[in-house]
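Q: No letters, just coordinates:
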């Protein structure tokens, strides 16, 4: 994976917890009692984390960048919808303008800019989702894989291309 540069920030715009988490005052954490940030995690401005739907556990040394939405996965039943917990591993980097609705994200995962991770997706350890990728619901991304697709107006073509690193 490529090197990620330094992230500079204004300390007055962030709250820092005892475990070293840095959360922007402009971000929105819904249901904060259900959100666990394990330490040294950075949530940059205009991020939305939906803990009001189900529990979210985020590992250590993670970064969620601007305008990303992280919400737990759901499943439709005949009587309604049920939400399930979302587990995000350590050293996960989620770029700007992403919507993450995965069931599980492993450690050392990089999600590129402007990605949509469909509900119930499982991203295993050490994988990379390239910019502008849309993962359909219930997709599994194996370890050590670079995954990308070219979103089209017609979903009839199968244009999802995994690359083994």
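A: Done, it's in. These figures come from a predicted structure and were not determined experimentally.
Q: rest of the way, CA atoms for contacts and neighbours
A: Noted.
Q: Touching, residue 116 and residue 134? I think so.
A: Yes: using C-alpha atoms under 8 Å, residue 116 is in contact with residue 134, at 4.7 Å.
Q: another structure for you, compare them:
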């Protein structure tokens, strides 16, 4: 096994929270009161999380919840899904599980992303998509709105289609990868 090299960032560029989240100062966190980070999550430069989009009326905040050991690549856009129902335009909550890696420049409007999920670079995850545990979405995949990706499935293409079943060990492999990435992501000492 090869030893993974550290990924260095400058201390000034990232804010580290009490729970170990590392958030780039070049990321846009809109509506932070409506965003929950589970801990040890990395939000890279240029990422946008839209927690400011809300349902009509006061007190109807839409929560975006990210689990532990999530990685948002550079330029990701995470925004809640929306639809018009009985003439009213509404946003809906989004839940992202633990150990989820979302590649650079992907746009995500899913309703739910399970645990141990890998989403590649330049993907579009349509509104209200549901991605079950231990799924893998290949680079440049477009998942249409309301898609459901089963557990342990590999999807690719535009539109995204089933490619193959993933190994039972996917959960352990993805968990090891996200923890390793987090541990390699280190501040350069001044």
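A: All right, it came through fine. Predicted model only: the values in this text are computed from it and were never measured.
Q: quick one on the thing from earlier: so residue 116 and residue 134 of the first structure - more neighbours on which side?
A: residue 116 (24 against 21; other C-alpha atoms under 10 Å).
Q: which residue is nearest the middle of the first structure?
A: What sits nearest the mean C-alpha location of the first structure, by C-alpha atoms, centre = their mean, is residue 100, with 4.6 Å.
Q: quick one: what's aligned to that residue in the second structure?
A: Aligning on TM-score structural alignment places residue 100 of the first structure opposite residue 108 in the second structure.
Q: State the distance from its match to residue 94 of the second structure.
A: Distance of residue 108 of the second structure to residue 94 of the second structure, computed by C-alpha to C-alpha, to the nearest Å: 10 Å.
Q: what is in contact with those two at once?
A: Overlap of the contact sets of residue 108 of the second structure and residue 94 (by C-alpha atoms under 8 Å, 6 or more residues apart in numbering) consists of residue 79.
Q: any idea how far the equivalent of residue 72 of the second structure over in the first structure lies from residue 76 of the first structure?
A: Residue 72 of the second structure maps onto residue 64 of the first structure when the alignment is built from TM-score structural alignment. Distance, residue 64 of the first structure to residue 76 of the first structure, by C-alpha to C-alpha: 27 Å.
Q: So for the two, which residue has more residues nearby?
A: residue 64 (26 against 9).
Q: That one against residue 43, yeah?
A: Yes: counting by C-alpha under 8 Å, residue 43 is a contact partner of residue 64 of the first structure at 4.9 Å.
Q: residue ranges of the helices in the second structure, please?
A: 170-184 (DSSP state H).
Q: Could you find the counterpart of residue 140 of the second structure in the first structure?
A: Matched by TM-score structural alignment, residue 140 of the second structure corresponds to residue 132 in the first structure.
Q: ok, now residue 123 of the second structure?
A: Residue 123 of the second structure maps onto residue 115 in the first structure, by TM-score structural alignment.
Q: Near its match, how many other residues are there?
A: 23.
Q: ok, residue 72 of the second structure to residue 130 of the second structure distance?
A: Following C-alpha to C-alpha, the distance that separates residue 72 of the second structure from residue 130 of the second structure is 18 Å.
Q: Same check on residue 89 of the second structure?
A: Counting by C-alpha to C-alpha, the gap from residue 89 of the second structure to residue 130 of the second structure is 21 Å.
Q: Of the two, give the one with the bigger neighbour count.
A: residue 130 (22 against 12).
Q: show me the contacts for the more buried one.
A: 110-113, 146-149.
Q: Then residue 127 of the second structure?
A: Residue 127 of the second structure touches 80-82, 108-111, 144-146, counting by C-alpha under 8 Å, 6+ apart.
Q: Select only the buried ones of the residues you listed in ChimeraX?
A: To isolate the buried ones among these in ChimeraX, judged by 16 or more other C-alpha atoms under 10 Å, type:
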select :80,81,82,108,109,110,111,144,145
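Q: now the contacts of residue 127 of the second structure in CSV, with distance to residue 7 of the second structure?
A: Converted to CSV, these look like this (distance: C-alpha to C-alpha, whole Å):
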residue, distance to residue 7 of the second structure
80, 30
81, 32
82, 36
108, 25
109, 28
110, 29
111, 31
144, 34
145, 34
146, 36
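Q: Out of the contacts of residue 127 of the second structure, flag the one nearest to residue 4 of the second structure.
A: For these, the minimum distance to residue 4 of the second structure (C-alpha to C-alpha) is 28.5 Å, reached by residue 108.
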